[in-house]
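Peer 1: show me the folded form of this:
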Amino acid sequence: MSRLTRRQTLGAVTGAAAGVALIGVATASADPAPAQGTGGAAKGGTASGPASFDEVYKGRRIQGMPAEAHAHGHAGHHGAGYRVLIDGRELHVMQHGKSGWSSPINHYERFATPLDAARTAVLSLKGAVVVPFDPTA
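Peer 2: The predicted model follows:
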């Protein structure tokens, strides 16, 4: 009876984990329904954008709402039509087509909604305040 080597075991585990992650990404991007906040007043999303939200998450107030492109002072790219605030300070969010949303705090991660991006930013900030983001700098 042959035994599996560590390399074969590691390869099998890595392949299984990658498959599970791929299924999760495919499921998240296929579900167009916006996430509803657990502690806030979330309004239904529209075909033109995600739902508004206003909730306290881990002791921080996070808000999200549709915004006009000119309110950000730059062209309407990277999801400029949506505004997210953490404790009243703006967290720049970017929409990447159907692959999801990101922020400068978690730029290489994609989230199904701006609410998910805001919650993850709160966790990553670990109490720090959001600093202004200037895309022209």
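Peer 1: CA atoms for contacts and neighbours, from now on please.
Peer 2: Will do.
Peer 1: find the nearest non-adjacent residue to Gln63, please.
Peer 2: Spatial nearest neighbour of Gln63, chain neighbours left out: Asp54 (4.3 Å); criterion: Cα to Cα, 6 or more residues apart in numbering.
Peer 1: now do the SS call for the one you found.
Peer 2: Look at Asp54: counting by DSSP: H, G, I helix; E, B strand; the rest coil, its state is strand.
Peer 1: and the contacts of the host helix or strand of Gln8?
Peer 2: Gln8 belongs to helix 6-30 when elements are defined using DSSP states H and E. By Cα atoms under 8 Å, 6 or more residues apart in numbering, the surrounding residues in contact with helix 6-30 are 98-100, 112.
Peer 1: let's see this one next, to set against the first:
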Amino acid sequence: MHASASASATRTRRAFLRTVFGGAALAGTAAALAPVLRARRPRQTLGPAPLTEETYRGRHISVDPVAAVVHIDGRPLHVMRRADGSYLSAVNHFQSYGTPLELARAAVDELGTTQLALATPHHG
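Peer 2: You can find the predicted model right below:
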């Protein structure tokens, strides 16, 4: 009878452990952890930010605000990002602007009817 009592105790422990670590407990744990796990996932983005394009004073301006790439009439304008987050360009490197679009408009104002020079490859 001693073996039978031991087998009964083993089944009871198994049933207990199955209950604690089994389906119902796992479902409750998963439900409790779901918000934490969801918050750790990288956020979905809708894709790259669209280019900003406009005509300003008769000139076509195209700006990629994420990459800070500016084109005026299809020609690239060299843009530099400053440590404070503002932007400056080769057209006027003494004044900085809050956004690449503001910088592009100021470059058009400075250029007047002059075209930007085509960029030549730099060999170093």
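Peer 1: about what we covered before: test my guess that the residue nearest to Gln63 of structure 1 contacts Arg60.
Peer 2: No. With contact defined as Cα atoms under 8 Å, Asp54 of structure 1 does not count as touching Arg60 (10.6 Å).
Peer 1: between those two, which one's more packed in?
Peer 2: Per other Cα atoms under 10 Å, whichever of Asp54 of structure 1 and Arg60 has more neighbours is Asp54, with 21 against 15.
Peer 1: ok now the helix holding Gln8 of structure 1, how far from the chain's centre?
Peer 2: Offset of helix 6-30 of structure 1 from its chain centre (Cα atoms, centre = their mean, to the nearest Å): 21 Å.
Peer 1: what's the answer for stretch 101-121 of structure 1, then?
Peer 2: Taking Cα atoms, centre = their mean, one finds the center of stretch 101-121 of structure 1 at 2 Å from the center of the full chain.
Peer 1: which residues of structure 2 fall in helices?
Peer 2: 2-21, 23-40, 100-111 (DSSP state H).
Peer 1: distance to Pro121 of structure 2 added to those, as JSON lines?
Peer 2: Output for these, formatted as JSON lines (distance: least, Cα to Cα, whole Å):
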{"stretch": "helix 2-21", "distance to Pro121 of structure 2": "65"}
{"stretch": "helix 23-40", "distance to Pro121 of structure 2": "43"}
{"stretch": "helix 100-111", "distance to Pro121 of structure 2": "22"}
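Peer 1: in structure 1, which residue is closest to the centre?
Peer 2: Residue closest to the average C-alpha location in structure 1 (Cα atoms, centre = their mean): Ala117, at 2.5 Å.
Peer 1: next up, the contacts around it.
Peer 2: With Cα under 8 Å, 6+ apart, Ala117 of structure 1 has these contacts: 93, 101-103, 106, 110-111.
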